[in-house]
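1. Using only what follows, build the 3D model:
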Amino acid sequence: MERLPPRAPDTIAAVATAPGRGGIGVVRVSGSGLLGFAQALCGRQPQPRLAQFSRFVDGEGRPIDEGILLYFPAPASFTGEDVLELQGHGGPVVMQLLLERCLGLGARLAEPGEFTRRAFLNGKLDLAQAEGVADLIEASTAAAARSAVRSLSGRFSEEVHRIVDRLVDLRMLVEATLDFPEEEIEFLERARAMPRLEGIRGELEALLDRAGQGALLRSGLNVVLVGAPNVGKSSLLNQLAGEERAIVTDIAGTTRDALRETIQIEGIPLHVIDTAGLRDTADTVERLGIERTWREIERADVIVRLVDASVSATGDDELAGRLPGGVERITVVNKIDLVSAAAGREEQAGQVTVRVSARTGEGVDLLRAELLRVAGWHAHGEDVVLARERHLQALRMALGHVCAAGEQLAALELFAEELRLAQERLGEITGEFGADDLLGEIFSRFCIGK
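-> Take a look at the predicted model:
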């Protein structure tokens, strides 16, 4: 029977590459004392940070695969522990055999996100950087990927820490005044404390705005196209997508079900839903499609209501009245090519109307610009912070405490407490403050092997 190498009680292993077939597949192992692990697997002691061609063998010494062995000793590794990476041929059977061999040597299967969680717990990444890893993997646009890299490199965390440092400086002065009331500390005079507090407030508002832009970049918007049958919803979807995604015919009611496509406008993912035409019908299948249309409308961030420029608007006002309130709306007058009308945009009483031809594409750029405006997109390049909802919530709460502090300057104990709470909320972003169940929820959303 093969003798197992000595190891720490908690070595983890997982396939780090995506499922399926490819030229290369990677099995990652993290723990301590992995030199013996590598010796049993490859029959050699690996050299740190050196790519070594190796033969991976099973417990009987039979070859499983040939590939590259990489060894990163602690603490100079991704997880902060000893890390082995086995780069073999990327077939699912080969990867499974390599993984089973690692488990047979005493490792256990890693949980989703456990490698990154260990990196966080060992101080290799803060929580915002760890989430940047997942956001980079999941990025659906180039702009989102670039923003995720900035979070991974620590840009977001640096901005948060800078604001925290300013809060700490102000708190120190407050606490000193409370502890030594007989001393004169000029910075705590109302005229001096308030400008400091206003500066912190301004930085928080600016960061919250950029984080909101990043949340839009990360998640996008749900845009639902609604209107009567044959009004041109599918043609408009194809124009927005820049290619034919939906079937277009002259037959009313061609679209029987909601068709969801994700398109990009300036890097913003828009999840556009082409819905069944809204009308009274006896057709059972079409009626089911219309019911789904109304469900999509209820989940929409933006409703684009199409009307036909070439026919009477009968029924359009009734449809407009049935649409839910509190949702951004854009009215699109389509088929302007049939009535020789010009493309354009107009706004009356806060209601925007864009005139387009989904057949020729005329005016569609105006609609794209309007979608960005409605979404609130105004950031550019390096300004964007790819944020999650929890980041936005923490920033909003921190801002609320800073604003509350401004109303408590006469009561220094309350002033100091509001500053402390603001600091604590910001610490939740980077992981200085945070419950274990929150950490578990965050890392459980990662893929296995990361």
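2. can we go C-alpha only for contacts and neighbour counts from here?
-> Will do.
3. What segments of the stretch 351-450 of the chain are strands?
-> If DSSP state E, counting those that start in this stretch is used as the criterion, the strands of the stretch 351-450 of the chain fall at 351-355.
4. run this one through as well so I can compare:
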Amino acid sequence: MNLDSSPIAAIATAPGRGGIGVVRVSGQEIMPLLKALFPEVNLKPRHATYLPFLDADGSVIDQGLALYFKAPHSYTGQDVLELQGHGGPVVLQMLLARCLEAGKDIGLRLAEPGEFTQRAFLNDKLDLAQAEAVADLIEASTEAAVKSASQSLSGAFSKVIHQLVEQVVQLRMLVEATLDFPEEEIDFLEKSDARGQLTRIQLALRKVVEQAAQGAILRDGLNVVLAGQPNVGKSSLLNALAGDDIAIVTPIAGTTRDKVVETIHIEGVPLNMIDTAGIREAMGEDAIDVVERIGIQRTWAEVAKADVILHLMDASRGPTREDELIADRFPPEVPIIRVWNKIDISGHHPAIDVMEGSAHVYVSAHEHQGIDLLRNELLRIAGWQQTGESLYMARERHLHALQLASEHLEHAAYHAAQTDQALDLFAEELRLTQDSLNSITGAFSSDDLLGVIFSRFCIGK
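-> Below you'll find the predicted structure:
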């Protein structure tokens, strides 16, 4: 990706009113802008200077701090100017307009979304995984997500990826050296412990995959759909899990006509809870009004996209033919928790019974009994473990790259085990493994991918 070196400017703080607002400028050489804005002040690099921010006619827009960072010692690796004033939206817009006016001779323009961080990446101030962690840190909705994003931003995730790449490169060197000198007739796999090295790389990669997968859960959460017949307590269960009255609850069947979505957090893990319209599968369409029919159609649409399905049933009346018809339509690959609600009426005790392929949890949403059992089962299905180890705020592309690297290592192990020692194929799989890992940090990334990533940032970052 080619670096556009024209100077850029933007408001770097969030929209709305606040105590402090920041206007940021970055470019290869912005000294003419500094002289135009502050003709009588010589800003010292990396020192805060308190002064008035003047309009073109000499009137005062605001008073605040000006900070100048000389390249390459800045966030973007270019010259950077930050003007920190009061956080009123009109004040900041006036200050930004003044910067653009004063910088027109050097081609100063408004920054695109993510362009400051993009320049930091292109100038080797951050690698791609760290750059993505900037956006993840801003968007983090839980304390655990903040810690995970901070780990990635500090370079912890990138460090383990680089370590894996170094191990793969070492093994590649040995394999390709043997390919270059076949006349030595050295038993390569035995002498260099190639199989042992490969096994150690696979084990290290497996650990990174586990940590990244849990970090991905912190970032994206799980879509948990509550499904079942009308009046089995789906809305009550949503309220119990959320600890608040989110959904309307009445004894009238079919109260929920459309989905209700609420994100809750369990042990820092976001769960996108989706309460849906009750399903009356055995009844003909003529027996259901048009609004409820649309609600049921939308319920099945949500079920098709679910990561986890909570199939609610009434413990006071036991399983019914209707429950079986609903269960038969669930996607076979999606984890399902059978939730038996209303145990305060049925006389059951809070319990969980884990069977092959599903778990049965006995709860009372109304009395808040067994809710912790259900929360723990949701965490178990999510694969969440309190390991005490650092987690990395991985994205879908990171997980895909790690999975691809793992598959190439498996292919490499297969070729290494062949009696004819297919070293050329072994070497090629190691090369593909290296490419997959490098794509995470941006050492091997297409311009199209970079464009998509940075376009999703907020303006000012």
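5. What sits closest to the aligned partner of Ala341 of the first structure in the second structure if chain neighbours are left out?
-> When the second structure is aligned by TM-score structural alignment, Ala341 of the first structure is paired with His348. Among residues not flanking His348 of the second structure along the chain, Tyr362 sits closest, at 7.3 Å (C-alpha to C-alpha, 6 or more residues apart in numbering).
6. residue at max distance from the center of the first structure?
-> In terms of distance from the mean C-alpha position of the first structure, Glu182 ranks first, at 51.1 Å (C-alpha atoms, centre = their mean).
7. Compute the distance between the spatially most central residue of the second structure and Pro270 of the second structure, please.
-> Nearest to the geometric centre of the second structure sits Arg219, at 3.6 Å (C-alpha atoms, centre = their mean). For Arg219 of the second structure, the distance to Pro270 of the second structure equals 8 Å [C-alpha to C-alpha, to the nearest Å].
8. can you check Ser446 of the second structure too?
-> Distance from Ser446 of the second structure to Pro270 of the second structure, by C-alpha to C-alpha: 31 Å.
9. Tell me which of the two has more neighbours.
-> Pro270 (21 against 11; other C-alpha atoms under 10 Å).
10. could you pull out the helices for the stretch 301-450 of the second structure?
-> 321-328, 343-346, 371-382, 396-416, 423-441, 447-455 (DSSP state H, counting those that start in this stretch).
11. out of those, nearest to Gly87 of the second structure?
-> Closest of these to Gly87 of the second structure is helix 447-455, at 25.1 Å (criterion: C-alpha to C-alpha).
12. Which stretch of the first structure lines up against that closest one?
-> Using TM-score structural alignment, helix 447-455 of the second structure pairs with 436-444 in the first structure.
13. What residue in the first structure is paired with the residue nearest to His348 of the second structure?
-> Per TM-score structural alignment, the equivalent position to Tyr362 of the second structure in the first structure is Arg355.
14. ok, how many other residues are close to its match?
-> 25.
15. what's it in contact with, if anything?
-> By C-alpha atoms under 8 Å, 6 or more residues apart in numbering, the residues touching Arg355 of the first structure are Val332, Val333, Asn334, Ile336, Ala342, Ala343, Gly344, Arg345, Gly363.
16. Out of these, grab the one that's most surrounded.
-> In terms of neighbour count, Asn334 stands highest of these at 28 neighbours, by other C-alpha under 10 Å.
17. In which helix or strand does the spatially closest residue to Leu412 of the first structure that is not a sequence neighbour reside?
-> Sequence neighbours aside, Val174 is the residue nearest to Leu412 of the first structure in space, at 6.8 Å (criterion: C-alpha to C-alpha, 6+ apart). Element membership for Val174 of the first structure (DSSP states H and E) is helix 155-179.
18. circling back: remind me what the strand or helix carrying the residue nearest to the centre of the second structure packs against, helices and strands.
-> In this structure, Arg219 of the second structure sits in helix 194-220 according to DSSP H and E. Here helix 194-220 of the second structure touches helix 143-153, helix 156-180, strand 269-275, helix 396-416, going by 3 or more C-alpha pairs under 8 Å, 6 or more residues apart in numbering; DSSP states H and E.
19. buried residues in the longest one?
-> Buried residues in helix 156-180 of the second structure, counting neighbours by 16 or more other C-alpha atoms under 10 Å, are found at 156-158, 161-162, 164-165, 167-169, 171-172, 174-175, 178.
20. picking up where we left off before, give me the distance between the residue nearest to His348 of the second structure and Leu374 of the second structure.
-> Distance from Tyr362 of the second structure to Leu374 of the second structure, by C-alpha to C-alpha: 8 Å.
21. Spit out the contact partners of the aligned partner of Ala394 of the second structure in the first structure.
-> Under the alignment (TM-score structural alignment), Ala394 of the second structure pairs with Ala387 in the first structure. Residues near Ala387 of the first structure by C-alpha under 8 Å, 6+ apart: Ala211, Gly212, Gly214, Ala215, Arg218.
22. 7 Å instead?
-> Ala387 of the first structure makes contact with Ala211, Gly212, Gly214, Ala215 under the criterion C-alpha atoms under 7 Å, 6 or more residues apart in numbering.
23. isn't the last one right up against Arg390?
-> No - with contact defined as C-alpha atoms under 7 Å, Ala215 of the first structure does not reach Arg390; the gap is 10.3 Å.
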